[in-house]
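Asker: Sequence and predicted model, in that order:
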Amino acid sequence: MSEPGHSVPNPGDSDGSTTRRGSDLAREALRAAREASAQRAAERGGTRKRPGAGRGRRRRWSGPGPDDRDPQPFGRLISRVAMDRGWSPRLTDATVLSRWPQLVGSDVADHCTPVSLRDGELTLQAESTAWATQLRTLQRQLLGRLAAAVGPDVVRRIRVVGPSGPSWRHGPRHVRGRGPRDTYG
C-alpha cells in the first residue's frame, strides 16, 4: 500500500510510465459510482428528489424545523386522534357536562344538574320549581356563556325540567296501577 498523495502506477499501462495520484483514483471511482447510480435510477423510472424519500426509507432525525415525528404534547395528539375518528362532538358534549360548575358558575351549578346534551339540546334538572323558573329566565345568559366557553353550535337550546317526585318502582318488574299507594286509607 502506498502513502496518501504518492503516485501509483496505472495497471492498464504496460510500461508503468503514466501514473495517477490517489485523489485522481478517488475522483474516478466517485464518477463511476454516480454514473452507475444514474443508470439504475433511469431503469427504475426516475430519480429521487431527496435522499430519504420513497420506498420506506426514512430519515432518523427531524432536522432543524418542526416535524410530525418530533415529540408532541399529549393533548395535541389526543385532539388529532379525536378529530380523525370523529369523536370531537361527543368529547365536546362530555366537556359541557363535566365542567358544568366552571362554565356557568357555582351559584347556578349548586341548584341544577345537567342531565343530557343531545343534538344541541341541553337538559337541566332544577332542584326546585322556583329554580326551574329562574333557569328559564337565565337561559340566554347561560347560552352565551356556554357558546363562549365550548363553541357557538354545541348548545343551541336549553330545556329545564323541575324536580321529579318520588318513584314507587323498585326493581325491574312492576304491575300497572296504583300499587302500594292504594292501601293508604
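Answerer: Good, I have the coordinates. Residues are numbered from 1 along each chain as shown.
Asker: make it CA atoms for all contacts and neighbour counts henceforth
Answerer: Will do.
Asker: Now the spatially most central residue of the chain: which helix or strand?
Answerer: What sits nearest the mean C-alpha location of the chain, by Cα atoms, centre = their mean, is residue 80, with 1.2 Å. Here residue 80 sits within helix 74-85, counting by DSSP states H and E.
Asker: Also residue 103?
Answerer: Taking DSSP H and E as the definition, residue 103 sits inside helix 100-104.
Asker: Comparison target, given below:
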Amino acid sequence: MTDGEGPAGPNGHAPGEQPRTGRDLAHAALEAAKAKARERGAPPNLRRGRIGGGGTGQHPRRRRWSGPGADARDPQPLGRLVSRLISDSGWQDTMTNARVFGQWARLVGEDVAEHAQPVTLKDGELTVRASSTAWATQLRLLQGKLLAKIAAGVGHGVVKRMRIQGPTAPSWRKGPRHVPGRGPRDTYG
C-alpha cells in the first residue's frame, strides 16, 4: 500500500464494491464518532440520528413556537416598552423631574402656575421662581399645601422641600471687565 491508499483502495472503495455515496459516508462518519465517544466513556447525545437531542433539530434551550401564553415576541403596548426602556437605562430620576416640570400647572393649580415657575429639582429640593415678591411671599405661606399636592401628583419623596425665589433684578455687571462698586444708585429711588 502506498500513502493515501487505505484498505479500500485508491478511489475510496474496495475492488468489486459499489462506490460510496455522500449519505453512506456521512453515516460512516457518525458511527465512527459514536464509537470514539463510547471509548472515552462519554454518554451518547445522538438520538434518532440527529445532533442536539430531542429529535427536533433545534437547540434544546430555545423555545420552539409560541403557545397560548404571552411571549416576548408578541406586540407590546407602547407604555410598557417605554417603562422598560426607562428602567433599563436608569432614567427614573430624570423622568420624575420631567413629570414635575411638565405637570406643574395641574399639580399646583392654574393661578399659582401663572405666577410661579419651577427652575430646578435637585436632591429633593425644588427651586421655584415667583413673578413678584408678593407672590414669593404667598408661595412661602402655601409651601406645605403645595408640597402635599405635588406628593399626591408625582409620588412621595420626590419633592421634599421648596426654595422659593423672588424675581431677579437686572444685572449691571456687563462684560468681562467692570468697575467695582454699587452701580447706579439714582435709578431705584
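Answerer: That came through, no problem. Note that the structure is predicted; figures quoted are calculated from it, not measured.
Asker: Quick TM-score on the pair, please.
Answerer: Here the superposed chains carry a TM-score of 0.64, computed using TM-score structural alignment, normalised by the length of the first structure; 140 aligned residues with a Cα RMSD of 3.0 Å.
Asker: just checking, what packs against the helix holding residue 103 of the first structure?
Answerer: Contacting helix 100-104 of the first structure under the criterion 3 or more Cα pairs under 8 Å, 6 or more residues apart in numbering; DSSP states H and E are the following elements: helix 106-109, helix 139-150.
Asker: where's the counterpart of residue 168 of the second structure in the first structure relative to residue 127 of the first structure, distance?
Answerer: Alignment note: residue 168 of the second structure maps to residue 164 in the first structure; criterion TM-score structural alignment. Distance, residue 164 of the first structure to residue 127 of the first structure, using Cα to Cα, to the nearest Å: 9 Å.
Asker: Then residue 158 of the first structure?
Answerer: For residue 158 of the first structure, the distance to residue 127 of the first structure - Cα to Cα - is 16 Å.
Asker: With residue 23 of the first structure instead?
Answerer: Using Cα to Cα, residue 23 of the first structure is found at 91 Å from residue 127 of the first structure.
Asker: between those two, which one's more packed in?
Answerer: Neighbours of residue 23 of the first structure and residue 127, each counted by other Cα atoms under 10 Å, are more numerous for residue 127; the result is 16 against 13.
Asker: Check which helices and strands the helix or strand harbouring residue 136 of the second structure is in contact with.
Answerer: Here residue 136 of the second structure, judged by DSSP H and E, is contained in helix 133-141. Applying 3+ Cα pairs under 8 Å, 6+ apart, one finds that helix 133-141 of the second structure makes contact with strand 161-165.
Asker: quick one: buried residues of the strand it packs on?
Answerer: Neighbour counts over strand 161-165 of the second structure (16 or more other Cα atoms under 10 Å) mark 161, 162, 163, 164, 165 as buried.
Asker: State which helix of the second structure is the longest.
Answerer: helix 22-40 (DSSP state H).
Asker: Comparing the helices and strands packed on helix 100-104 of the first structure, which comes out most buried?
Answerer: helix 139-150 (a mean of 15; mean count of other Cα atoms under 10 Å).
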